[in-house]
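In: pasting the structure only:
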């Protein structure tokens, strides 16, 4: 799977080519996904997306659904390509992971708006709060969703600081889930590669 900076129909593999590629390369892709996954407290996991993770997601959906016609391929690209960072931001899939169904139901009711309380803080700069769920609203008056899509928009000074080695915290200041963590150096190195 070759990264090109833009996912197009022509830059994706055929189902047959992907099937062969997948056998040899799935462990490396899973390691990349794990590297870009940051746990915040016990129940929040933020998967920072990249061209590699989004290409993999599209190829997997095409494989699982056996899609080979152009319209179907373009629909998958349209659904997932907006989640790819584009040089001045980090984009991610925010997952609230409560294994127990009763606890999940209770906590999703307590965590309405949590996606708007997620932030990154580049050392020496102000917090940047997530812009969440730009494609559709994922909560109602009774509960939030267990999955949200978030974008952290960084200014040029923040991008330069990250590329120069500044530390970055990921946090949440929701009343019912206050937490923060320093993003590990190896994860931050991968995230820095997303920035221009």
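Out: Looks like it came in fine. Quick caveat, the model's predicted, so the values are computed rather than measured.
In: Every contact and neighbour count from this point should use C-alpha atoms.
Out: OK.
In: Which residue ranges of this structure form helices?
Out: With helices called from DSSP state H, the chain shows them at 15-35, 51-65, 70-80, 101-110, 156-163, 185-192.
In: Please identify the buried residues of the longest one?
Out: Using 16 or more other Cα atoms under 10 Å as the test for burial, helix 15-35 gives 15, 18, 22, 32-33, 35.
In: before we move on, back to that, which one of the helices of the chain lies nearest to residue 141?
Out: Of all these, it is helix 101-110 that lies closest to residue 141, at 8.5 Å by Cα to Cα.
In: next one: the closest one to chain centre, how far?
Out: What separates the centre of helix 101-110 from the centre of its chain is 23 Å, taken as Cα atoms, centre = their mean, to the nearest Å.
In: Comparison target, given below:
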């Protein structure tokens, strides 16, 4: 919707084309989808800093850690090459019924984890976001 409004697209065929492009990123049953945006605010070093994230789309780099279980992100292909990486990545997290059940339990900690040689982070996912995720998984 945003792109259609922003670009003032009114032709029904063009609207359908836009929908077809973005609808593939709606999550399927048993998964959550997200956009990973690598924001670099230093305009002088943007390319070298972005290049330092090479390999972030490996299968073991980005994950959701729910209690003692982990769901690794599945990256859309085509956003990085051996010598170049995009700042935007589309990812999916497969969520089993067991993981979904753990998301509903407030006493089980949940984190978004990035484990890359040049960047490590572990960010807690708070209850309000978890409730939204569970709602998404159940719809």
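Out: Received it, and whenever you're ready, just let me know what you need. Remember, predicted model here, so these are calculated numbers, not experimental data.
In: For the two chains, what TM-score is obtained?
Out: After superposition, the two chains reach a TM-score (TM-score structural alignment, normalised by the length of structure 2) of 0.87; 135 aligned residues with a Cα RMSD of 1.6 Å.
In: Columns distance to residue 179 of structure 1 on top of the helices of structure 1, output as a markdown table?
Out: Listed next are the helices of structure 1 as a markdown table, based on distance: least, Cα to Cα, whole Å:
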| stretch | distance to residue 179 of structure 1 |
| --- | --- |
| helix 15-35 | 20 |
| helix 51-65 | 26 |
| helix 70-80 | 29 |
| helix 101-110 | 15 |
| helix 156-163 | 21 |
| helix 185-192 | 19 |
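In: Dead centre of structure 2: give me the residue that sits there.
Out: The residue lying closest to the centre of structure 2 (Cα atoms, centre = their mean) is residue 34, at 2.9 Å.
In: Contact partners for it?
Out: 90-92 (Cα atoms under 8 Å, 6 or more residues apart in numbering).
In: Could you rerun that using 6 Å?
Out: Contact analysis of residue 34 of structure 2 by Cα atoms under 6 Å, 6 or more residues apart in numbering lists residue 91.
In: Give me the aligned partner of it over in structure 1.
Out: Using TM-score structural alignment, the partner of residue 34 of structure 2 in structure 1 is residue 92.
In: before we move on, what about residue 44 of structure 2?
Out: By TM-score structural alignment, residue 44 of structure 2 lines up with residue 102 in structure 1.
In: Trace residue 65 of structure 1 over to structure 2, please.
Out: If you follow residue 65 of structure 1 across to structure 2 using TM-score structural alignment, you land on residue 7.
In: Next one: that match from residue 51 of structure 2, what distance?
Out: 31 Å (Cα to Cα, to the nearest Å).
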